[in-house]
Each structure stands twice: as structure tokens, then as C-alpha cells.
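J.: quick one: sequence and predicted model below, then my questions.
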Amino acid sequence: MKPKILIITGYGVNCEAESAHAWELAGAEAVQVHINDLIDQPEQMRDFQGMMFIGGFSYGDHMTSGHVFALRVKHHLRTELQKFIDDEKIIMGVCNGFQTMTKIGLLPGFDNEYFEPKVALMQNDCGHFQNFWVNLKFETGSPCIFTKGLSQMPMPIRHGEGKIFTTEASVIEKIEQLGCAAVRYADEAGDPAMDFPANPNGSLNAIAGLCDPTGRIFGMMPHPEAYLFPENHPNWDKQKLDGTLPSQGLGLKLFENGVKFLMQK
């Protein structure tokens, strides 16, 4: 049977269609459920093997990006969400979804503490919204199940608050020690980048995405669901002429890895 993935929709999020399509292309069954309906019946979560916090601008990014959405999840869904994690299911978050996950405390998820925020996603160093394509480097030593087998990949970003930051040096040290820095912004040579525009927000250690130590909970600022088809790439026509056009959008690989993990359980 196809694994079932919960796509949480709600006020201000706007990537439900492409996110659901990504999971379906990867071989899963995606079901969209509004946050209000989930709060009314939180036991619905037990019917799913995976969950996705999607991109957009939840609640208008009131106070900070993902803040209100995270509060609603923590105060109404904490018990079921903890059970979801304890049952070794998978969770993915993209952009606003990643911001929400860090504010809930799901990432980096040290020592099985999933509701104590340890990092922030703060305003880009440039001070404003950015919308373009970046190069990503995936860390081969990371336990992340979504990035397994991946090396480098172009992907679009569109955010104003994407800088991973903490005042605690020990938190970054532990992130690196446990391989939780699953994805980094990279330059053309594939090396971690700290300078704009290769690093669009000034994120510490060029981190573009984090996983928890189990590798089953993962979030990133770039949008893999926006690169499901080769033609999504801005230079697809040039790639076609020079023979480098991939057979599918490269972002789909992350969703395929998630489905493969669930199918092997």
C-alpha cells in the first residue's frame, strides 16, 4: 500500500498543491487537512506515516514567520505530534514549514527534546525578501533520510527570514557533531558559501536545512516541491541544448527518498 502523507493546510500557506503532487509523483498518497480540522480531531494524525509542514506565509507571518502556526500546533497537537515522532514516522518542512518546525522545537531535536526551540530562523542579512535559485550541497555524513545519496543540486529559494542563528556556540557545535546540518548553501565549486548571493541569508555555517539526530525529521528553506519537472529550472532550454537536462525535476528526489524509507519499514 502507498504510504499516506499528511499535508497540513491553513491560513496563509500556499504550497499545498505542488507539495501534494510531489509526494504523489514519488509514490505516496497525499491528503490535505486544514489545521483547524486537525485541531478538532487530532487523532487523525494516527492514520498517516508522514507529515509535511508546507511553504507560504502562515497567518501573514504575524510576529515572525511561522510563529502563530507553531503556537497552535504546540498548544493543541503536542500529544499527538509526540506520538507521531515516537512511532518513528517522518516529518518534512519547507520554507515557512521549516520556520514553523524550529519554533515548535522539532529541529534540531537534540536528546529527544522536540518542543524546546534551540535555533531561530531570522531576517536575511540583506534585510529583505529574496527569490532566486541557489546551489545546494548535501552532507553525506548526515543521518537525514530525505537527502540520502544526494550530493549537489540547484533549487529555488523565496524567503525573507531564512538565516539559521543561535547565540549558543554549543548548539551549532552539536548540530555539526551529530550531522544535523544536512544541507548547505554552496558556491559554484560545491563548497559551503557564506557570501551573498550563494548564501542568500547569511545562515550560520551556510546551513540551508536541518534534520534531527534520527534523520526522520527534516526541514529546509529552499523549495524542492518547486523543482518537480526539468522545465522548472530557469535554464532548462539551455540544458536541453547541451544535453544536461535531467529526466525529472531534481527536487523530486527528496520526496522519493522519504517514500523509499517508509516502504522499507
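T.: Okay, I see it. Residues are numbered from 1 along each chain as shown.
J.: alpha carbons only for contacts and neighbour counts from here, please
T.: Noted.
J.: next up, the contacts around Phe261.
T.: Ile145 (C-alpha atoms under 8 Å, 6 or more residues apart in numbering).
J.: take a look at this one as well, against the first:
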Amino acid sequence: MPKALILTGFGINCEEEFAAAYRLAGAQATIVHLNQVLHGQVSIHDFDILNFPGGFSFGDDLGSGVVLANKLRYRQTSADGRTLLDDIRQFVADGKFVLGICNGFQVLVKLGLLPNLGGDVTPEVTLTHNASGRYEDRWVTLRVNPASRTPFLKGIDKLEVPVRHGEGRLVVPDAATRAAIEASGLNCLSYVDANGDGTSEYPFNPNGADLNCAGLTDPTGQVFGLMPHPEAFLAAYNHPDWARRRRVNPAASEEGEGLRIFRNIVEHIAQRRLPHPPAPPFLDAEHPVGRGSQTDSGSATPTSIVDDVFTTTSAKWQVLKEYGRDMRKQPTPAEEVLWEALRGQKLAVKFRRQHSIDSYIVDFVTIPNKLIVEVDGEVDGEVHAEISQAEYDAGRTHTLRELGYEVLRFGNDEVLNDLDKVLTTIEEHLTQTNQTKRLRANS
């Protein structure tokens, strides 16, 4: 079960709604006072999602989220000078997720975790007083940016949720930052009018935000923040117009639209944890793996892999195909980015994704070139540092190489932050493979 850590204390007051949202979505929710984390009694690394709820941290005396953000940036949590911000950066590098709502969104922006275009957690935008000059407490309609890669918003087009804030106006300081945010699709949520168009008009845009922006993600899609409150719309009956809506559509779901965000991230984490099939016994040269004509027993007659895309037996295929289908539907942000760069023969070869080879599903493979490309949470990070997982990966790589494949591994950070280098490495291996083929043909 995915585990969500929800911080409270110092004026935060939406922690119970947060916990209810995660429990309804199928996660384990734990509420702790921030001091328990700062004093080392609770580690964020024991959780999958770190959450900053709404409220009025430190009374907003110096501006919303400012004091709490400074506490996280400068308060040392260990003798070596490490801060909680350092831990959060490692948390994200390990492939985990951070969510901030309202005051929590303000904290993430003041920390520089959003939008974090430069990757160095330097504040690049800010949130300030509403253009209306007043506290806004109303329902708004949001549209999801189709260019956004964050799993929090996967499959969502529009949603209606309430806002409750006095300082929710996003200010982007210059045209270059604005262009960079838009080019990367980091402005993931926009306020829209009655026609569904992005708008700066009050009250559809309740605070006058630049880019009509109600929420941001970082380039990885793992850090997400928004001003409106999805945790305040978990049941259809939370909506002020629920009675009329029920009369118009008695069969409508009793779930509130805000719950979809929490279901999305919980399902995404659970999907990534689908167990790999067990490692197969090592095969020898007399039993190559391929799928040509099948016998009744499910064994495979060897075929040319160049001509035949099936690289497992029918029996194994029956086990693996559902895993492969699910993994194609729920790619990680890094997998999605790399697939866009590989698909359509962009590197002059045809890649397949989530393809079954023997007893494994590989992320990407070009079969004629016998090259497999894998994307991991972190090559040397938490997931692949565990002994059992490391042993499994070693056996997996050994078997794939025994079958004649070369295996390249890249971490999430490499793909998301240095895609050109990743593609260059892949191209170099493809060039080397082609040169080897030519030498063998001429020999």
C-alpha cells in the first residue's frame, strides 16, 4: 500500500482532509508534526508521497509560506549541516512524489521546488496577494494542460474545486521564465471561464494569476502544487449544487472530482510496484528463446529475431502480456519522455516499448539491433540498492546478454535532465552494433 506522509503544525490546518483523501484513494496516510521530521523522529524516506497541506503557516506574518519555507531551507537536521530541503531533493531524486496545496503550494514555490527550471531550487516565481485585494472563498473550474507529464493529473481534462486564499496570485517575473514554463508544460492547471477557455477575468480567475495558472509541476512531474483545494471535494455532497446535480443525474458517482488527483498518484505508485515475473533459469545455447511455430507444450521453435518480433514462448506470453499492457498505460514521466524521443524511428531504428523477452518485460528494445534500454528510478538509488532487487537485476541482465542483447540503463534524472546525452549514448551503441555487423558480414 502506498504511504503518504502529511505534515502539520505551525498553523497548517488541512491535514485531516488530506489524510481522508489518501485513505479513500487506497493509501496509508500518516499525519506528523513537522518537528518530528526536523528532530529526526520520522524520516520522509520511509514514505512514497510527501504532502504540504493548506493553512496559515506561521500566521502568514511575512507572507504565505515564507517562514515555513525558510525553516525547511536553513534549519539543519544533522551535524553535517544537512537540511530538510536536502532530504526533499533526495526524496525526489529517488523517484518519489511531493504535493502541496494552497499554503503548501506557496511553500514549494518559496523553496524553489516549483517550477525549479534550473534544477537548483532557487525561487523563480512567487505567489502574492490576490488582485481582488480580498480573501477569496469560491468554486472555480480548472483545465489540465495536455502537455503536462505529471501522474497526479493523468486522464483529467477539467475539474471543479474550491479556492480559499488571500495570496494566490502567481507572478512570473520575466518573459524568459514564462516561456520556459509554457514550453515544458509546467503550468499544468489553468483557471477557465464558462466556455472552458483560460481566463484572467475575475471571478473565474479568482486571484489574477499570470498564465491563468492555478498549479505548477517541476520538470520531473513528481513535484506538484496548486492553489485550489481538491481535498475539499472528496464526495459529491461537498459541492454546493449537489442536490440539483443529483436530481438531474441520479446515477452520477458519489465521489467528488478532487479525489481523482489522489487516486491518480496512489494508482501510479501501486502500478510501478507490480511484481516482475520471477527470474527464469539460465538458458544454454541449445535452447534459444524465440517464438515461431508453437508446439502444444508451449515450447518455441527458434526463429530469426530480425524477422520475428516474438521473443518469448506462448506460455510465458500469456503471463507477461497483461503486465506489459498495464505498464504501457502507466509509464513513469522519464519513460514517457524517452519514448517520445525513440518512437517513430527518430533514431533511424524501430524501438518497441514494454516488450516481452523470455521471462522479462524490457522498457525499450530494438530487436534487429539487439539493444535494450532500461529506465530506473535511480541507477544507484534506493530502488536498485536493495540487495534482493540488485540480485534480480543482475540475473535479468545476465540472461538478456546470454540471449545476445546489449542492455543500457539510465536513471530518471539522466532522462529528464540530460536527454541529449542519453540519446547520444544510445546512438553510439547503435553505430557500434552496425559496424560490428558489417565486419562480420565481410569476414
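T.: Okay, I see it. Note that the structure is a prediction, hence the values are computed from the model and not measured.
J.: now do the strands in the stretch 201-350 of structure 2.
T.: Ranges of strands in the stretch 201-350 of structure 2, per DSSP state E, counting those that start in this stretch, are 213-217, 223-226.
J.: now render these as CSV, adding distance to Asp363 of structure 2.
T.: Converted to CSV, these look like this (distance: least, C-alpha to C-alpha, whole Å):
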stretch, distance to Asp363 of structure 2
strand 213-217, 25
strand 223-226, 24
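J.: out of the ones you listed, deepest packed?
T.: Mean neighbour count (mean count of other C-alpha atoms under 10 Å) peaks for strand 213-217 among those, with a mean of 28.
J.: that strand maps to which residues in structure 1?
T.: Counting by TM-score structural alignment, strand 213-217 of structure 2 lines up with residues 207-211 of structure 1.
J.: closest to Asn70 of structure 2 out of the strands of the stretch 201-350 of structure 2?
T.: Of all the strands of the stretch 201-350 of structure 2, strand 223-226 sits nearest to Asn70 of structure 2, with 17.8 Å by C-alpha to C-alpha.
J.: what's in contact with the closest one?
T.: With C-alpha under 8 Å, 6+ apart as the test, strand 223-226 of structure 2 has contacts from 92, 97-102, 104-105, 108, 113-114, 150, 152, 189, 214-218.
J.: that older thread, chain center to the match of strand 213-217 of structure 2: distance?
T.: Remark: stretch 207-211 of structure 1 is offset 8 Å from the chain centroid, using C-alpha atoms, centre = their mean, to the nearest Å.
J.: with structure 2 superposed, average distance for that stretch?
T.: Superposing on structure 2 and averaging over aligned pairs (mean C-alpha distance after the TM-score superposition for structure 1), stretch 207-211 of structure 1 comes out at 0.4 Å.
J.: correct me, but Asn116 of structure 2 touches Thr122?
T.: Yes: counting by C-alpha atoms under 8 Å, Thr122 is a contact partner of Asn116 of structure 2 at 6.9 Å.
J.: of those two, who's got more company?
T.: Asn116 (23 against 16; other C-alpha atoms under 10 Å).
J.: leaving out sequence neighbours, find the closest residue to the equivalent of the more buried one over in structure 1.
T.: Aligned counterpart of Asn116 of structure 2 in structure 1: Gly109 (TM-score structural alignment). Counting by C-alpha to C-alpha, 6 or more residues apart in numbering, Gly109 of structure 1 lies nearest to Asp212, which is 5.0 Å off, once chain neighbours are set aside.
J.: same question, Glu18 of structure 1
T.: Of all residues not flanking Glu18 of structure 1 in the chain, Glu225 sits nearest, at 5.9 Å (C-alpha to C-alpha, 6+ apart).
J.: near Gly40 of structure 2, how many other residues are there?
T.: 11.
J.: so which strand or helix has it?
T.: Assigned by DSSP states H and E, Gly40 of structure 2 falls within no helix or strand.
J.: against Asn13 of structure 2, how distant is the equivalent of Trp133 of structure 1 over in structure 2?
T.: Using TM-score structural alignment, the equivalent of Trp133 of structure 1 in structure 2 is Trp139. Trp139 of structure 2 sits at a distance of 20 Å from Asn13 of structure 2 (criterion: C-alpha to C-alpha, to the nearest Å).
J.: tell me who's in contact with the match of Asn116 of structure 2.
T.: Taking C-alpha under 8 Å, 6+ apart, we find Gly109 of structure 1 in contact with Cys211, Asp212, Pro213.
J.: in structure 2, what stretch matches stretch 220-236 of structure 1?
T.: Matched against structure 2 by TM-score structural alignment, stretch 220-236 of structure 1 falls on residues 226-242.
J.: for stretch 148-160 of structure 1, that is, sorry about that
T.: Going by TM-score structural alignment: stretch 148-160 of structure 1 matches residues 154-166.
J.: what's the closest non-adjacent residue to Val125 of structure 2?
T.: Nearest non-adjacent residue to Val125 of structure 2, counting by C-alpha to C-alpha, 6+ apart: Val172, 5.0 Å away.
J.: now for the one you found: which residues touch it?
T.: Contacts of Val172 of structure 2 by C-alpha under 8 Å, 6+ apart are Glu124, Val125, Thr126, Arg178, Asp210.
J.: which of those residues map to contacts in structure 1?
T.: Retained in structure 1: Glu124, Val125, Thr126, Arg178, out of the contacts of Val172 of structure 2 (criterion both residues aligned by TM-score structural alignment, their matches' C-alpha atoms under 8 Å).
J.: redo these as TSV? Include neighbour count.
T.: Output for these, formatted as TSV (neighbours: other C-alpha atoms under 10 Å):
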residue	neighbour count
Glu124	20
Val125	18
Thr126	17
Arg178	16
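J.: which of those fall within strands?
T.: Of the positions in the kept ones among the contacts of Val172 of structure 2, Thr126 sit in strands, assigned by DSSP state E.
J.: let me know the closest of the kept ones among the contacts of Val172 of structure 2 to Ala29 of structure 2.
T.: Ala29 of structure 2 has its nearest neighbour among the kept ones among the contacts of Val172 of structure 2 in Thr126, at 29.5 Å by C-alpha to C-alpha.
J.: how much space separates the aligned residue in structure 1 for that closest one from Asn199 of structure 1?
T.: In structure 1, the residue equivalent to Thr126 of structure 2 is Ala120, according to TM-score structural alignment. Distance, Ala120 of structure 1 to Asn199 of structure 1, using C-alpha to C-alpha: 17 Å.
J.: same check, this time on Gly190 of structure 1
T.: In terms of C-alpha to C-alpha, Gly190 of structure 1 sits 12 Å off from Asn199 of structure 1.
J.: looking at these two, which is more packed in?
T.: Under the criterion of other C-alpha under 10 Å, the comparison of Gly190 of structure 1 against Asn199 puts Asn199 first, with 26 against 16.
J.: sounds good, over and out.
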